[in-house]
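Chemist: Predicted model and sequence follow; I will ask about them next.
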Amino acid sequence: MTGTRLVLKRNGKDEPEKPFWISFSDLMTALMVLFLVAMSVALLAVTKTVTETERARAEREAALDALLDEVEKAAHQFPGVSVDRNRNVIDFGERALFDTRSHQLKSNQAILLRQFVPKVLEIARSQLGRQWLKRIVVEGFTDQRGTYLFNLNLSLQRSQRVLCVLLNSSSAGEGELSPEDQEQIRELFLVGGYSFNSAKASLEESRRIEFRLEFFGIGETPLLKVDIPRGNFGTCSMGS
């Protein structure tokens, strides 16, 4: 009896399926590589942005420190005047205090302001000053007595009085500011009233003025200047 050979045929579908699964695996590998490359590029871009931001922030802080150093040097020429670097404030201490319910400055106080402010303006005209100093806000304060609205108006009047002292004609020997300095004051200085906020330890110390320095932020640029005719400052119309 002749032996019968049993031949088993493989499924014809096996052969074409193998290259399909191999191609799919390669595709997934390629996609994973592309994903990793994209993530690496994204991480590098983020890292570069953070690094540039940190560098710009460090450069700004260094520039502001140098500016405040110059302001402190100017303040040291006037005993009693100091710089609070934490608040970016020029504090006149006892050199510019007001009487109760008054916004008048005494003659020696006016002379101090007329002598000190040109020093600050000189710093503002320096390269660092032009680049970073945005404005100087003259802030007036009152003590805790009286109503809020009365003190708010009084503190504003005390700020305005400083501008009157700087821009009005001075008496003989008071060191009147130059026209160039006066023009710069009009461009750079603002007034602000703060009622009895930020009161000092005593009533007398609270009745004061301060100069708050404001600086440009990173990437911030000065606004276009309005074309204002030179001179013609007028006279101070504030009463006593």
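Modeler: That came through fine.
Chemist: hey, let's count contacts and neighbours off CA atoms from now on
Modeler: Will do.
Chemist: Give me the number of neighbouring residues for residue 192.
Modeler: By the criterion of other C-alpha atoms under 10 Å, residue 192 has 22 neighbours.
Chemist: Give the helix, strand or coil label for it.
Modeler: The three-state label given to residue 192 by DSSP: H, G, I helix; E, B strand; the rest coil is strand.
Chemist: And it, how far from residue 17?
Modeler: 81 Å (C-alpha to C-alpha, to the nearest Å).
Chemist: can you check residue 113 too?
Modeler: Distance from residue 113 to residue 17, by C-alpha to C-alpha: 92 Å.
Chemist: Structure two is appended below for comparative analysis:
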Amino acid sequence: MARGIRNANRYTDSSDEGEKESVWVSYTDLMSGLVIIFALVLMIAIYNMHNSYEKSKAEIKDKQEQIEKQRKMIKDVVGVKSEIIAALMKAFKDSNLNLQVDPQTGAIRFSGGVFFSSNSTHITPSGKKYLEEFIPQYIGILLSDQFKGEVSQIIVEGHTDRKGGYLFNLNLSQGRALSVVKEIYSPSFPKFKNKEELSSIITANGRSYSVPIYYKRKIDAEKSRRVEFTFRLKDDEVLKKIEGMMKK
């Protein structure tokens, strides 16, 4: 009887050890599998990170190249504009014409009384003489061999003071700007170089009193009544877009 109990206990102990060994082996296999899975996931993650890094490097390089091109274009456009402004300021520095050259934009400004009488769109005789002296020099610079490939527009702008309504002054300013262009192309106006080329890019705009001139934070009515000659470069619009992108 005792022998049977011992044999039974021996069998039970052997069975328990077998089960424990089986559980341990299964646990080891599970851990090994998890390690392998973790290693694969880690390798995939490293591979993806490497690809992302290489892609980011390529994207950064492309962006840097784009920015460099944009900077070069800005530099070129600003350089051309600066050269034109410098040429204008030099040409009219000692001129006896009653005008001002804006050192920032290159706009040429004539006070209102130079070309027109009050509320009139007819150019005075003295105004015609001013134009006859000014236009050949001005157009000679803008449409010179050095710059004519860069200039897209030449604009004659009429401006008024705030007396009267907006529409009245808009009509007045537009009429004055148009009268200047008409005078330039009148039969009596002296011939000048690039006159034919000028006809394809010159325009006349009336601005009413929307762009006044200030002096000590107050509108200067006398200076606000004026005629301006401005120009635009072919790359001006592109430059504005680039500047917006650069700010972003």
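Modeler: Received the coordinates, thanks. Given the structure is predicted, the values throughout are model-derived calculations rather than measurements.
Chemist: quick one: which of residue 113 and residue 17 of structure 1 has more around it?
Modeler: Counted by other C-alpha under 10 Å, residue 113 of structure 1 and residue 17 do not tie: residue 113 has more neighbours, with 19 against 10.
Chemist: who are the neighbours in contact with the most centrally placed residue in structure 1?
Modeler: Centroid-nearest residue in structure 1, with C-alpha atoms, centre = their mean: residue 215, separated by 3.5 Å. The contact partners of residue 215 of structure 1, taken as C-alpha atoms under 8 Å, 6 or more residues apart in numbering, are 132, 133, 134, 135.
Chemist: Out of those residues, flag the one nearest to residue 98 of structure 1.
Modeler: residue 135 (24.2 Å; C-alpha to C-alpha).
Chemist: Check the secondary structure at that closest one for me.
Modeler: strand.
Chemist: now do the one 3 residues further on
Modeler: Classification of residue 138 of structure 1 into helix, strand or coil gives strand, according to three-state DSSP.
Chemist: mind checking what it lines up with in structure 2?
Modeler: Under the alignment (TM-score structural alignment), residue 138 of structure 1 pairs with residue 156 of structure 2.
Chemist: quick one, what contacts its match?
Modeler: With C-alpha under 8 Å, 6+ apart, residue 156 of structure 2 has these contacts: 177, 178, 180, 181, 202, 203, 204, 205, 227, 228, 229, 230.
Chemist: now do residue 209 of structure 1
Modeler: So residue 209 of structure 1 contacts 91, 92, 96, 97, 138, 139, 140, 141, 158, 159 (C-alpha under 8 Å, 6+ apart).
Chemist: angle of the helix or strand it falls within against strand 133-140?
Modeler: Using DSSP states H and E, residue 209 of structure 1 falls within strand 209-215. With axes from the mean of the first three to the mean of the last three C-alpha atoms, to 10 degrees as the basis, strand 209-215 of structure 1 and strand 133-140 are set at 160 degrees to each other.
Chemist: residue range for strand 209-215 of structure 1 in structure 2?
Modeler: Using TM-score structural alignment, strand 209-215 of structure 1 pairs with 227-233 in structure 2.
Chemist: Thanks again, I'm all set now.
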